[in-house]
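Participant: the sequence and its predicted three-dimensional model are supplied below.
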Amino acid sequence: MHNHLINKTNHFLERAFPEQRLFLRSEEGTRFIRLSPLTQALGWTGSAAFFAWSIIATAVLLMDSIGSGNLRDQAQRDKQLYEQRVQTLSEERDARTSEAIAAQERFNLALSQISEMQSELLASEERRRELETGIGVIQSTLRRTIGERDLAKGSLEEVLAEARENADNATPGATSIASNATLTFMTEELSRTAAERDKVAANAADAEKFAQDMMYEARLREERNDQIFRQLEDAVSISLEPLDKMFSKSGMSVDNILGQIRRGYSGQGGPLTPLILSTSGGAPDADTERANRILGELDRMNLYRIAAQKMPFGMPVKSGFRFTSGFGTRWGRMHNGTDFAAPIGTPIYAPADGVVIHAAWSSGYGRLIKIQHEFGIETRYAHLSRMNVRKGQRVSRGDRIGDIGNSGRSTGPHLHYEVRVGGRPINPMIYIKAARDVF
């Protein structure tokens, strides 16, 4: 049956592949090999298959090489684009840092100017009191002099009346003597009164000149204070604007944050004390209210500065990374954080002050660090290769807490970074983007 099938196949293929004989000659004799149609068909089929496989394999290798070249070029372009973006972000960060330093310098200058202004206001208050006291003394002296003058005038009239009576009753010699004595007394009294009058007039002129000088100095001080106030108000407004935007973009109540900081903050460097000047029982003047408003804004800036250290506005990875996966649904499951891809060993920094509540292995997270911050905020750092902190340790913003790794359920070296508020995960980019105009 088998030979019959082979013979039938040879007969079918004989037209396309007639039987061939291959002669082999040697010293011993000549031999030949018979190539049946089936053998030739199998040989041609095998050769064609090998040739086709060679073509396909070569094409696949060429396509793979071309694709790899394109991927490498794309990766190179992505790397260059990423490096440019990192450089841009670094320049923006340096610019914001310079602005923050300048704002802090303006803040310190404002405090010193307010201190000088407060000293000048207190000195002006003292000079005003001295002026009121001097004017009161001059008025008392003037009233006393007028009284003495009236008394002397009355005494003079009494003496003149007595002299006239004596002149009517006395002899001419005695009358002359009495008249001379009366004239001498009158002359002395008039001279003394005139001297006191001139002295009072001179004191009044001096007091009027002193009052005019004080009024002129007060006007100059008011103009200078107004200019200082305007500069302070502009500096405070420029410094507060990016802080207001940053905290408003965080999604949390700014009033609650500042209120909690104000309640929990005490000791040196606390809220600034408003200016309190004596107003003789009246309402505070415009300058005092204006200065108190500036002090209130400076106090708000100080509270912002404290709160910024306690909220995760900083970047956990500062250089040599790229974002690979954001917050949201991924492959049908919720991705509760943001991934920073970087080589193993890349440093990870705390974005805010807080206390470490977990630093150990955790199932799919691998090596995991959890930090509890103020206002019910918690941050998580997963897939680490190394942890530099322990549970219960207090960390500050910018402290190195660990290194990027590939532990746990991970497809490559990266940091899985989460931010949770009240236990609920939120997008970490909310805080990162909100801080771009400040840090």
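Facilitator: Good, I have the coordinates.
Participant: contacts and neighbour counts: CA atoms only from here.
Facilitator: Fine.
Participant: is it true that Glu208 lies in a helix?
Facilitator: Yes - according to DSSP: H, G, I helix; E, B strand; the rest coil, Glu208 belongs to a helix.
Participant: ok, now how distant is it from Ser140?
Facilitator: Separation of Glu208 from Ser140 (C-alpha to C-alpha, to the nearest Å) stands at 16 Å.
Participant: repeat that for Asp287.
Facilitator: 33 Å.
Participant: show me what the one helix or strand Asn7 maps to packs onto, helices and strands only.
Facilitator: Following DSSP states H and E, one finds Asn7 within helix 2-13. Under the contact criterion of 3 or more C-alpha pairs under 8 Å, 6 or more residues apart in numbering; DSSP states H and E, helix 2-13 touches helix 37-169.
Participant: take a look at this one as well, against the first:
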Amino acid sequence: MLMRFAYRIHLTLERYFPEQRLFLKSDTETRFIRLRPATQAVAVVVGGLALGWTILATAILAFDSISAGSSRDQVLRQQALYEERMNALSIDRDLRAEEAASAQERFNLALEQVATMQARLLASEDRRRELETGIDVIQNTLRRTIIERDEARAALDQAQNVAANSGPSTEAGRAKDTVETLEFLAESLDGTARERDRMQGVADKAAEQIAQVVQQKREIEQRNDVIFSRLEEALTVSVEPLEKMFNAAGMDPDDLLESVRKGYDGQGGPLAPLSLSTKGAASAEEIRANAILSGLDRMNLYRLAAFKAPFDNPVKGPFRFTSPFGMRQDPKGWGTRMHSGTDFAGAYGTPIHSTADGVVTHAGWASGYGRLVKIQHAFGIETRYGHLAQIRVSVGQKVSRGDRIGDMGNSGRSTGTHLHYEVRIGGNAVNPMTFIKAATNVF
């Protein structure tokens, strides 16, 4: 049975692969090699498998090459888009800075105008008081003149009575006395009338000056209202983004301002209140001016707090984020672990900058971090910069925001060149991107 099956297979193969003979001839003899159908079939199958494997391997290699090229192009495109966004953010930050400087200049100009208007207002207030004093003098003079006129009339009546009762006087004497008395009274009345007319003119002129002063005061108040409105609007535009930035970072603005105010209490502190009124009670303009000055003091404290908190990016050159804050698969294959910072991958030697004002507390090798720099900032905040290639600061050194503190490297427990950046508050690690994103629309 088995022989019959093998025979049938041989006949089938012989139909497609007839027996072949390969002759090998030499000088002395001739030999041949018999190629049976089974041998030919095995050779064809092996050759086909080899050809198929070659085609499959070539296709896999080509696919990998194409995939690697497309991934690299995609990474380059993403990097180009990120660089464009960073450039746009930098331009926006510069525009914000220019707007803040322009607002400061406008505020200084407005303060000068307010001071000038205050001087004019005080001068008009002095003139008004002088006019009021002049009117009082005129009124007292008129009263005194009226009293003197009444006394003169009473004296005239008394003289007439005396003249009428004096019997020994002659008719000529009485007539003469009457004429002299009338002349005296006429002169007195004429003088009183002239004085009254002069005082009335002075009073009319004083009333006109008072009306002018009132009109000038009303115009000054209107100009002050326009200036105060512009200042209040500019102050709101400048302060609101800073408040949103601190709130987005999870920091209480009032607590921050109180801390900064304590630190700068003897070096400027709140601006002194502005007094626009010469009376005891505060005017509406004085209240608005003091509110604006208080808002400017708040904005200045916000600015100081912003430089003391890490609202900046530690890498200014080209980079990409390779690992975020939170749980992740350990790059060394040790399972799922907590990643307490954010990784920035870039070129070896890329400058690393401090993200806020502070003092260096560690500058050297640390287990896992490699070359590490720790900076202590205000409000209990600490930043860490790990895996550096070179450290450019020393312990105890004071640094400002933007100062270069080291170079990006691959030291310590690392799989490639990158910066491991941490932000810690009270010793607890928080997401650094919270601070970086919070400052995106401000700086």
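Facilitator: That came through, no problem. A quick note: this is a predicted structure, and the numbers were derived from the prediction, not measured.
Participant: TM-score, when you put one on top of the other?
Facilitator: TM-score of the superposed chains, computed with TM-score structural alignment, normalised by the length of structure 1, equals 0.83; 423 aligned residues with a C-alpha RMSD of 3.4 Å.
Participant: circling back: what angle separates the helix holding Asn7 of structure 1 from helix 37-169?
Facilitator: Here helix 2-13 of structure 1 points in a direction 80 degrees away from that of helix 37-169 (axes from the mean of the first three to the mean of the last three C-alpha atoms, to 10 degrees).
Participant: how about whichever helix or strand comes after helix 2-13 of structure 1: buried residues?
Facilitator: Where DSSP H and E defines the elements, the next helix or strand beyond helix 2-13 of structure 1 is strand 20-25. Buried positions in strand 20-25 of structure 1, judged by neighbour count with 16 or more other C-alpha atoms under 10 Å: none.
Participant: for strand 20-25 of structure 1, give me the average deviation versus structure 2.
Facilitator: Comparison of strand 20-25 of structure 1 with structure 2 after fitting gives an average deviation of 6.7 Å (mean C-alpha distance after the TM-score superposition for structure 1).
Participant: contact partners of that strand?
Facilitator: With C-alpha atoms under 8 Å, 6 or more residues apart in numbering as the test, strand 20-25 of structure 1 has contacts from Thr30, Arg31, Phe32, Ile33, Arg34, Leu35, Ser36, Pro37.
Participant: just put those in TSV and tack on neighbour count.
Facilitator: As requested, those are exported to TSV (neighbours: other C-alpha atoms under 10 Å):
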residue	neighbour count
Thr30	9
Arg31	11
Phe32	11
Ile33	10
Arg34	11
Leu35	15
Ser36	19
Pro37	23
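Participant: from those, which ones fall inside strands?
Facilitator: Thr30, Arg31, Phe32, Ile33, Arg34, Leu35 (DSSP state E).
Participant: leaving out chain neighbours, which residue sits closest to the fifth one?
Facilitator: This points to Arg34 of structure 1. Spatial nearest neighbour of Arg34 of structure 1, excluding adjacent residues (C-alpha to C-alpha, 6 or more residues apart in numbering): Arg21 at 4.5 Å.
Participant: whereabouts in structure 1 does stretch 227-241 of structure 2 align?
Facilitator: Aligned by TM-score structural alignment, stretch 227-241 of structure 2 corresponds to residues 228-242 of structure 1.
Participant: one step back: which one of the contacts of strand 20-25 of structure 1 is nearest to Leu81 of structure 1?
Facilitator: Closest to Leu81 of structure 1 out of the contacts of strand 20-25 of structure 1 is Pro37 (64.7 Å), distances taken as C-alpha to C-alpha.
Participant: post-alignment, stretch 216-231 of structure 2 versus structure 1, mean distance?
Facilitator: Counting by mean C-alpha distance after the TM-score superposition for structure 1, stretch 216-231 of structure 2 comes out at 2.2 Å.
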